[in-house]
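Student: Need the 3D shape of this:
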Amino acid sequence: MKRYLVVVFAMLGLGLPASAHAQSTRAQLKDAQAKVVGTATLSEVPGGVRVTLRVNGLKPGEHGFHIHAVGKCEPPDFMSAGGHFNPYEKHHGLANPAGPHAGDFPNLEVGADGTGSLDTIDSLVTLKEGANSLIRPGGTSLIIHADPDDEKTDPAGNSGARVACGRIER
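Tutor: The predicted structure follows:
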């Protein structure tokens, strides 16, 4: 009887649609010298995608942090990542009444020891299928900028050079 129940429960679990299973992915962020400076975990949660970022070896202070539209991270400037992920064609910035881009996040705060973390939920993106999916042909990427994001100025909040990049992939 026990063997029968195990088989039945296993079969039921296999019959679940893909959307019923947890969806998550990770991205390693590297600097221009290809040194890993951070790891991001992206998880589908009710209300959007939770992004948990941990970094080390960065300049202390605030840094702009965004999702970019192309999944390429070619050093030294990471311009290959394209502009911000913006499927809704909004203006840049969490403080902009005509925004934000789907890929806009709060600033990343890095301490005096070069470490930092950010844990936020982006309600404008998904890891499932759709126009706002981060899992797409050509991919998407995460970029850390040298300077703080002013959260209102197009196209990137005056956040300066791109200092680290990580490709988002399943």
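
Student: From now on I want contacts and neighbour counts done on CA atoms only, so please keep to that.
Tutor: Noted.

Student: the strands in the chain, which residues?
Tutor: Assigned by DSSP state E, the chain shows strands spanning 24-30, 36-45, 48-55, 61-63, 65-68, 108-110, 116-122, 140-145, 162-168.

Student: Any idea which of those strands gets closest to E129?
Tutor: strand 36-45 (11.7 Å; Cα to Cα).

Student: one step back: I'd like the strands of the chain as CSV, with mean neighbour count and distance to D154 appended.
Tutor: Output for those, formatted as CSV (neighbours: other Cα atoms under 10 Å; distance: least, Cα to Cα, whole Å):
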stretch, mean neighbour count, distance to D154
strand 24-30, 20, 24
strand 36-45, 20, 25
strand 48-55, 19, 23
strand 61-63, 20, 16
strand 65-68, 28, 13
strand 108-110, 22, 19
strand 116-122, 17, 19
strand 140-145, 26, 15
strand 162-168, 26, 16
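
Student: And this one, please, so the two structures can be compared:
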Amino acid sequence: MKMRIAVVAIAAPLSLGACATIPPQNSASTLATAALINTSGQSVGSVEITQNGTAMLFRANVSGQAAGEHGIHLHTTGKCEAPGFTSAGGHLNPTAHQHGSLNPAGPHVGDLPNIVVGTDGTGMIEGPLTGTAAVVLASVFDTDGTAIVLHAGPDDYKTDPSGNSGGRIACGVLMRFPA
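Tutor: As a prediction, this is how the structure comes out:
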């Protein structure tokens, strides 16, 4: 009888431990989304900005694009008027840095890595945003909003102010999520 009590005394805590809730590995919350449109007004992709603790992250998916590398950046104004999308303004740069991760005086908040588009016309990229959560949140959700712009060519990561990434071929306005 003493042996059974010992087994129950050991097994009970182990079985209760199995009922403990395991926290999710990815607790990122979506902060903003954007639908990318091309100069003809057609949907060509989507963008999502998330926060995981103090890390600010972005994810972009594109389709119907020329194969190769394309610059993609956050821009100062949440406006996307075709055909040139110049209404989006310049790169988001609240900290007054120069452009590019290879520039000793850079990067600024609007700088993102190039997105690589495959021969099927699709591409996906995800990664961290430059700057603290406080700076990113304040600048993305300011009074005039923020756009994300896809460029025709690759960003060289050093030429101020825009990385020589060519014309603006798609644009989306970041909308706070949930709206």
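
Student: Could you point out the longest helix of the second structure?
Tutor: For the second structure, the helix with the greatest residue count under DSSP state H is helix 2-17.

Student: coming back round to it: and the strands of the first structure as JSON lines, adding distance to P75 of the first structure?
Tutor: Output for the strands of the first structure, formatted as JSON lines (distance: least, Cα to Cα, whole Å):
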{"stretch": "strand 24-30", "distance to P75 of the first structure": "9"}
{"stretch": "strand 36-45", "distance to P75 of the first structure": "13"}
{"stretch": "strand 48-55", "distance to P75 of the first structure": "18"}
{"stretch": "strand 61-63", "distance to P75 of the first structure": "18"}
{"stretch": "strand 65-68", "distance to P75 of the first structure": "15"}
{"stretch": "strand 108-110", "distance to P75 of the first structure": "21"}
{"stretch": "strand 116-122", "distance to P75 of the first structure": "22"}
{"stretch": "strand 140-145", "distance to P75 of the first structure": "12"}
{"stretch": "strand 162-168", "distance to P75 of the first structure": "9"}
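
Student: Nearest to F78 of the first structure, out of those strands?
Tutor: F78 of the first structure lies closest to strand 162-168 among the strands of the first structure, at 6.3 Å (Cα to Cα).

Student: What distance do you get for whichever residue in the second structure pairs up with A81 of the first structure to G172 of the second structure?
Tutor: Counting by TM-score structural alignment, A81 of the first structure lines up with A88 in the second structure. A88 of the second structure is 9 Å from G172 of the second structure, where distance means Cα to Cα, to the nearest Å.

Student: With Q42 of the second structure instead?
Tutor: 11 Å.

Student: I10 of the second structure now?
Tutor: Using Cα to Cα, I10 of the second structure is found at 59 Å from G172 of the second structure.

Student: So for A88 and G172 of the second structure, which residues contact both of them?
Tutor: 78-80, 147, 149 (Cα atoms under 8 Å, 6 or more residues apart in numbering).

Student: Surely R168 of the second structure and F85 touch.
Tutor: Yes. With contact defined as Cα atoms under 8 Å, R168 of the second structure and F85 form a contacting pair (6.4 Å).

Student: Name the nearest residue to the aligned residue in the first structure for G131 of the second structure, sequence neighbours excluded.
Tutor: Under the alignment by TM-score structural alignment, G131 of the second structure pairs with L124 in the first structure. The shortest distance from L124 of the first structure to any non-neighbouring residue, by Cα to Cα, 6 or more residues apart in numbering, is to A102 (5.1 Å).

Student: Which residue of the second structure is paired with that neighbour in the alignment?
Tutor: Under the alignment (TM-score structural alignment), A102 of the first structure maps onto V109.

Student: Can you report how many residues lie near that match?
Tutor: Residues near V109 of the second structure, counting by other Cα atoms under 10 Å, number 27.

Student: Identify the residues contacting it.
Tutor: With contact taken as Cα under 8 Å, 6+ apart, V109 of the second structure is in contact with 74, 91-95, 129-131, 136.
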